[in-house]
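Colleague: Attaching a predicted model along with its sequence, questions to come.
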Amino acid sequence: MLKILTHIGKYFLMLKEVFNKPLKWSAMKVLIFKEIDDLIIGSLGIVGFISFFVGGVVSIQTALNLTNPLIPRDLIGFATRQSVILEFAPTFISVIMAGKVGSFITSSIGTMRVTEQIDALEVMGVNSLNYLVFPKIIAMLFYPFLIGLSMFLGILGGWMAGVYGGFSNSEDFIRGIQTNFIPFHITYAFIKTLVFAFLLATIPSYHGFYMKGGALEVGKASTVSFVWTSVAIILFNYILTQLLLSK
């Protein structure tokens, strides 16, 4: 327990240092665009692929469980919309991104630590935390764009699986998507997304920056980073759901 509290304390000290002595905007702008390309644009393919097919699976499983003829068929569209918007897109995709983006961040910063590039930055008087972590935080502000795409493709995949799989017709599915729609659910999903984006940028950076050892420890740090980022996402998912949706 004491070890965990120590790590939490170092994490908050790291966050404080990230915003101290910022790099010149001309240099920071280049770093931010590079991070957007690596973290956001580089994730479009995997997010789109997973979202489309998981939306289809949700639609099919819902249809297969509607054994009572009294249950309206538009429930397929309704269940797909609720599952994708409330949990799958913001939470499940974020856990996947903890593996893809989080491991990438930890390994890249960890490699810089092992090869003493971070020490060289500090010798030159550069705030290494601002240089390495701040551009990632700014780049992850575009993360809601990925989640919005995930929502769209998840529902599209559900519609295609339901209609072309013969489980529903287009009119019933679209009616289900529109039934009892609560706009705040979109707001709730994007609030979670922004919190998860911050966790995805900072927790892996922490594990990469403070790792010790050689090349083998870089791999271990990436694994630990994925575990703790996933735990933080699930924990904050519970907290935010309680705060924002419970009455």
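Modeller: In hand now; what should we look at? All figures in this text were calculated on a predicted structure; none of them were measured in a lab.
Colleague: all contacts plus neighbour counts: C-alpha atoms, from now on.
Modeller: Noted.
Colleague: gap between the longest helix seen in the chain and the chain center?
Modeller: Ordering each helix of the chain by length in residues (DSSP state H) puts helix 215-245 first. For helix 215-245, the separation from the chain centroid amounts to 10 Å (computed by Cα atoms, centre = their mean, to the nearest Å).
Colleague: Stretch 127-146 now?
Modeller: Using Cα atoms, centre = their mean, the offset of stretch 127-146 from its chain centre is 13 Å.
Colleague: Now the most centrally placed residue in the chain: which helix or strand?
Modeller: Nearest to the geometric centre of the chain sits residue 94, at 2.7 Å (Cα atoms, centre = their mean). Applying DSSP states H and E as the criterion places residue 94 in helix 93-114.
Colleague: which strands and helices sit next to that helix?
Modeller: With contacts taken as 3 or more Cα pairs under 8 Å, 6 or more residues apart in numbering; DSSP states H and E, helix 93-114 sits against helix 184-209, helix 215-245.
Colleague: close enough to count as contact, the residue nearest to the centre of the chain and residue 196?
Modeller: Yes. Residue 94 lies in contact with residue 196 (Cα atoms under 8 Å); the separation is 6.8 Å.
Colleague: To residue 99, which of the helices and strands packed on helix 93-114 lies closest?
Modeller: Among those, helix 215-245 comes nearest to residue 99, with 5.6 Å by Cα to Cα.
Colleague: In terms of helix, strand or coil, where does residue 20 fall?
Modeller: Per DSSP: H, G, I helix; E, B strand; the rest coil, the secondary structure class of residue 20 is coil.
Colleague: Next up, a structure to set beside the first:
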Amino acid sequence: MNFTNFGKYLLLLKAVFRKPEKFKIYLKAIFQQMDFVGVGSLGLIAIISTFIGAVMTLQIAFQLVSDFIPKTIIGSVTRDSSILELSPTITAIVLAGKIGSAISSEIGTMRVSEQIDALEIMGINSPGYLILPKLIAGITMVPVLVIFAMVLSITGGYLGGTLSGAVTPAEYIQGITTDFNPYTIVVALVKAFVFGFIITTVPAYEGFYVKGGALEVAQASTRAVVVSCISILACDYIVTQLLL
């Protein structure tokens, strides 16, 4: 995204936050988007988080070959890695592919079929009507999904570690409960909020300004996922640098 496109992106965001024409219509759309972003992604996030936690625990156990390192450290490393990095970032990247492509395709199809032009002719603030509910759903539901992913990742680590014999249940539980710093959850939720903003606004921008037909909509959808993923990784570094 160059400076010209970034300027258009900011102007689009400015239009998104204009006062709604009828808040009841927006409220209904917000709940629909929350169901789509949150409830619709629970199954996928659950499967990915559980297996990532299990695999990470096994890899940590494989690296700890010294008898001088207590096995309780396996639970501690799994906990901190899941909370600070894996749960927010992996969840965001998965949602960027699932949610971002859907948002870009939906808005892009409305643009090329002139439905957005019809909304503007009727005096409706099309950026606010189409994007604001998605944005609110993103910044509210992505943190919820990240918390869900944290719990399942740590649970997956417990299952993977104990079933494989890499760590005993007592050692793992002692590891995840020892020296826990609640601030790590705050950092993770800040990341989730920022990622939720990116996942909804970047694809919306790509779809809103698409020109052409079905091919261009597909290209915009692909571009939205790529730009969203790169933005997520860049913001992940920035937030980590600022807060830790």
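Modeller: That came through fine. Everything numeric here is computed off the predicted structure, so don't read it as measured data.
Colleague: Structural similarity score between the chains, please.
Modeller: The TM-score (TM-score structural alignment, normalised by the length of structure 2) is 0.97; 243 aligned residues with a Cα RMSD of 1.0 Å.
Colleague: ok, back up a step: need the residues touching each of residue 94 and residue 196 of structure 1.
Modeller: residue 233 (Cα atoms under 8 Å, 6 or more residues apart in numbering).
Colleague: how close does residue 99 of structure 2 get to residue 39 of structure 2?
Modeller: 12 Å (Cα to Cα, to the nearest Å).
Colleague: One more: residue 62 of structure 2?
Modeller: Counting by Cα to Cα, the gap from residue 62 of structure 2 to residue 39 of structure 2 is 35 Å.
Colleague: circling back to that earlier point, tilt between the longest helix of structure 1 and helix 184-209?
Modeller: 160 degrees (axes from the mean of the first three to the mean of the last three Cα atoms, to 10 degrees).
Colleague: ok so, going back, between residue 99 and residue 39 of structure 2, point out the one with more neighbours.
Modeller: Between residue 99 of structure 2 and residue 39, counted using other Cα atoms under 10 Å, the more crowded position is residue 99 (24 against 12).
Colleague: Aligned counterpart of that one in structure 1, please.
Modeller: Under the alignment defined by TM-score structural alignment, residue 99 of structure 2 is paired with residue 101 of structure 1.
Colleague: so how far is residue 44 of structure 1 from that match?
Modeller: From residue 101 of structure 1 to residue 44 of structure 1 the distance is 12 Å (Cα to Cα).
Colleague: Then residue 185 of structure 1?
Modeller: 23 Å.
Colleague: Next: residue 104 of structure 1.
Modeller: For residue 104 of structure 1 relative to residue 44 of structure 1 (Cα to Cα), the value is 15 Å.
Colleague: ok, those two, which is more surrounded?
Modeller: For residue 104 of structure 1 versus residue 44, neighbours defined as other Cα under 10 Å are more numerous around residue 104 (19 against 15).
Colleague: List the contacts of the more buried one.
Modeller: residue 222.
Colleague: Just give me the match in structure 1 for residue 202 of structure 2.
Modeller: Counting by TM-score structural alignment, the partner of residue 202 of structure 2 is residue 203.
Colleague: Neighbours of the closest residue to that match other than its chain neighbours, how many?
Modeller: Distances taken as Cα to Cα, 6 or more residues apart in numbering place residue 229 nearest to residue 203 of structure 1, at 6.2 Å, with adjacent residues excluded. Neighbourhood size, residue 229 of structure 1 [other Cα under 10 Å]: 26.
Colleague: What of residue 216 of structure 2?
Modeller: 17.
Colleague: OK, contacts around it?
Modeller: Here residue 216 of structure 2 is in contact with residue 210 (criterion: Cα under 8 Å, 6+ apart).
Colleague: ok, it to residue 209 of structure 2 distance?
Modeller: As for residue 216 of structure 2, its distance to residue 209 of structure 2 is 11 Å (criterion: Cα to Cα).
Colleague: Same question for residue 169 of structure 2.
Modeller: 53 Å.
Colleague: now residue 97 of structure 2
Modeller: Applying Cα to Cα to residue 97 of structure 2 and residue 209 of structure 2 gives a distance of 19 Å.
Colleague: for residue 50 of structure 2, same thing?
Modeller: Applying Cα to Cα to residue 50 of structure 2 and residue 209 of structure 2 gives a distance of 38 Å.
Colleague: who has more neighbours, those two?
Modeller: Shown here are residue 50 of structure 2 and residue 209; by other Cα under 10 Å, residue 50 has more neighbours (22 against 18).
Colleague: Number of residues surrounding the closest residue to the more buried one other than its chain neighbours?
Modeller: Residue nearest to residue 50 of structure 2 in three dimensions, not counting chain neighbours: residue 156, with 4.3 Å by Cα to Cα, 6+ apart. Counted by other Cα under 10 Å, the residues lying close to residue 156 of structure 2 total 25.
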